[in-house]
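1. return a 3D structure for these sequence lines:
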Amino acid sequence: MTMQMTRSEAANTDVAGFELTEEHLRLRDQVRDFADTVVAPAAYDYDTRRSLPYDIIAEMGRMGLFGLPFPVEYGGQGKDYLSLCLAVEQLGRVDQSIGVTLEAGIGLGAMPIFRNGTEEQKQEWLPMLARGEALAGFGLTEADAGSDAAGTKTTAELRDGEWIINGSKQFITNSGSEITKLVTITAVTGESERPDGSVKKELSAILVPVGTPGFVQEPSYDKVGWHTSDTHPLTLTDVHVPEANLLGERGRGYANFVQTLDEGRVAFAALCTGAAQGCLDEAIRYAKSRNVFGRPIGANQYIAFKIARMQARVHTARLAYYDACFKLMAGKPFKMEASIAKLTCSEAAMDNARDATQIFGGYGFLNENPVARHYRDSKILEIGEGTTEVQLMVISRALGFNA
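-> Coordinates of the predicted model:
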């Protein structure tokens, strides 16, 4: 069997009905080359050391990747949201940790400031975030809160022109790296009584700069995957920040974040698609080069059909996130499509990782093999930025159900 580049291995992202511009194609190819020549060769080393590669992050900053969707006046590149998705997809193809560092750095770190911040907040924070010189996190999740905002226990009391914050957060991406400069925290800033006598919590978002007394980034988690990605629990004890650090309207913290999360799910779906594509590419390569009983294992129909299903998943995943992304950019409703994309793409990544590992056999069980890393990394794709069950809830509610 001769070795040749397949359409899949070329990562051809032109999909009927969703034409990419020449500018999109140049960016995609630039990031793909960077992923193949810089990120992929270093991935195993950094994964083993469980260390965020600051040299690679700095290079991504110089390439303008962290500023892709932001206006030039804030240090960004002035590109559209699809440009971000294409970059995240190509990085996720070889290393999900690097892909999610970019996706979360923009979607959870900088985007809330861009969408809801004052002009002063934008001028202060966005340029350094857009240049990749700094990272920011978003502290929403707690032990009893995340999807259930009513479970939020972190409080912020306004006293003498300052917010005094107490509480804890968990699973916060980009929250404890050497270049993390701030974390946006959701906190209960008040309560009101509903007509039925129950209590409604007022949730607001507040910017907390790193180094503020009482703000502690606890030791990083020992995770199954995403070893290179920076993830920490946070503790806040009598943290004082100025009243002006309120992000957006008081009481709109969770609502504004949900809006941001809808956008983030589209980019997260692109990350999932990249992971699914990476597993497919490795499976194709191995099936053509691994010989058993005198012929490549890809000559066996069982292997060929398994890879064909992997290709179908990638194609469907890319269609799903393109559909959501093009609706987003056109200003059309996209909430349900974003959840469909996140659901479809995360399942494609997990299924492709499982099948690729099976095709590799024993070699797929070695951590130095990219498919082994994808196998460990991909499970979180069905959990992060809204679990599979949350996506099903969003989709079913869009169809008129309230289960």
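
2. CA atoms for contacts and neighbours, from now on please.
-> Will do.

3. please report how far Thr273 lies from Arg26.
-> Per CA to CA, to the nearest Å, Thr273 is found 19 Å from Arg26.

4. in space, what's closest to Ala40 - neighbours in sequence excluded?
-> In this structure, Ala40 finds its nearest non-sequential neighbour in Val94, 5.5 Å apart by CA to CA, 6 or more residues apart in numbering.

5. so who does the one you found touch?
-> Each residue near Val94 by CA atoms under 8 Å, 6 or more residues apart in numbering is listed here: 35-36, 39-40, 43, 274-275, 278, 370.

6. do you know how far it is from Leu158?
-> From Val94 over to Leu158 (counting by CA to CA), the distance is 46 Å.

7. let's compare: structure for the following, please.
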Amino acid sequence: MPTTPFDLFSIDSLVDEETRAIAATVRRFGDDRLRPHVPTWFEDGDIPARELAKELGSLGVLGMHLTGYGCAGASATAYGMACLELEAVDSGIRSLVSVQGSLAMFAIWRFGSEEQKSEWLPRMAAGDAIGCFGLTEPDVGSDPGAMKTRARRDGDDWILRGNKMWITNGSVADVAVVWAQTEDGVRGFVVPTDTPGFSAVTLKGKLSLRASVTSELVLEDVRLPQSAMLPEAKGLSGPLACLNEARFGIVFGAVGAARDCLETAIAYAEDRQLFGRPLSGFQLTQAKFADAALEVGKAALLALHLGRLKDAGDLRPAQVSLGKLNNVREAIAIARECRTVLGAAGITGEYPILRHANNLESVLTYEGTSEVHQLVIGKELTGHAAFR
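-> Now for the predicted structure:
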């Protein structure tokens, strides 16, 4: 009986029974509810985000690693395994969950007032309200300190003006966590999207993450009360802490995409007959599978190690950079190599491999480009900051 890539590394033996059960539940949900529709969503460049948010909320994965306020309070490792299973279906679905839980919800949970937490987190955990995270701008990506969005005081209120770009969930969100320059440095604001002056435009024509809502946020003199500010977030450390949460989910998610590519290629090669025997029986095909399985397993082991560190409270940002840099880079390489096993069939929507490869091109550069993570690791190793 052939062995699966995860069985080869005995991955299940490295997580507890509860985490295995969570992963299995999410995988079943992905197989039953998501996989039949993802090719169409990707082709159409749209997803039923509100419907999915409610279903994902019922599943318990929205903000699942947070405690209180209707959140599941699961371990970081369990959350990571849920991200892995979601991204095994499509990176866009995992992005919906990551942005909701690790960016928007985490920002409110970690830096918000009790009023903000009570108002938004239970609804967001249930999927009744969708959140987005407004940091990146049209001309500002890897250097968030150069953001142009401004918040100025006007009596007891704040007036926000600026644009945010490449915002997942933006045009379907009920609430946006928006970061802006103030006279006291960068501050975060909780912005209900029905506030006058706020608008969001869905971005079309994407060649990647098509089963995901991506938007531009426009803030035209959006007036907010003082209570809209996140009281505990001061400076860039606030949004960067949120990004680190999201990157952790990506470390696991990329493994799911890579595993799905490999499992798809193995199944195809077993069915495809060539020169009178299965394609899977040829040495060069098996060499491709062996190399891919090795990298999938190593990436999974790294993700689980980082999960344990996070659960112990010992995970450092540079270690998350190690995971994102390695796992996404290897996942893209695996997707491309597995596509070659399928030949021309590999470029069709009938199989998920090229869709994964396209999605991973976005995953490679969002939440910190590979170059940024290399410099984070380089600073950790040398003590010198080479960002400027």
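
8. Thr273 and Arg26 of structure 1: who's more crowded?
-> The neighbour comparison of Thr273 of structure 1 against Arg26 (other CA atoms under 10 Å) goes to Thr273, with 36 against 12.

9. and the more buried one, what element?
-> If you go by DSSP states H and E, Thr273 of structure 1 is part of helix 253-289.

10. can you tell me the mean distance of that helix from structure 2 after alignment?
-> Aligned to structure 2 and superposed, helix 253-289 of structure 1 gives a mean residue distance of 1.2 Å (mean CA distance after the TM-score superposition for structure 1).

11. now that helix: buried residues?
-> Neighbour-count burial for helix 253-289 of structure 1 flags 253-254, 256-257, 260-289 (criterion: 16 or more other CA atoms under 10 Å).

12. with stretch 373-383 of structure 1 instead?
-> For stretch 373-383 of structure 1, the neighbour count (16+ other CA under 10 Å) marks 373-382 as buried.

13. try stretch 146-163 of structure 2
-> 147-152, 157-163.

14. export the buried residues of stretch 373-383 of structure 1 as a markdown table, with columns for secondary structure and distance to Phe70 of structure 1.
-> Supplementary listing: the buried residues of stretch 373-383 of structure 1 in a markdown table, determined by DSSP: H, G, I helix; E, B strand; the rest coil; distance: CA to CA, whole Å:
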| residue | secondary structure | distance to Phe70 of structure 1 |
| --- | --- | --- |
| Arg373 | helix | 32 |
| His374 | helix | 30 |
| Tyr375 | helix | 33 |
| Arg376 | helix | 32 |
| Asp377 | helix | 29 |
| Ser378 | helix | 29 |
| Lys379 | helix | 30 |
| Ile380 | helix | 28 |
| Leu381 | helix | 25 |
| Glu382 | helix | 28 |
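
15. mind picking the two most distant members of these?
-> Pairwise distances across the buried residues of stretch 373-383 of structure 1 (CA to CA) peak at 15.7 Å, for the pair Arg373 and Glu382.

16. who's in contact with stretch 124-141 of structure 1?
-> Counting by CA under 8 Å, 6+ apart, 57-58, 60-62, 64-68, 70, 74-76, 104-105, 108-110, 113-114, 146, 169-175, 177, 179-186 sit against stretch 124-141 of structure 1.

17. give me the stretch of structure 2 that that stretch matches.
-> Mapped onto structure 2 using TM-score structural alignment, stretch 124-141 of structure 1 covers residues 119-136.

18. which position in structure 2 pairs with the residue nearest to Ala40 of structure 1?
-> Taking TM-score structural alignment, the alignment pairs Val94 of structure 1 with Val89 from structure 2.

19. so where do the strands sit in structure 2?
-> 131-134, 150-154, 157-168, 175-182, 185-192, 198-202, 214-225, 273-274, 277-278 (DSSP state E).

20. matching residues in structure 1 for the last one?
-> Against structure 1, the aligned range for strand 277-278 of structure 2 is residues 295-296 (TM-score structural alignment).
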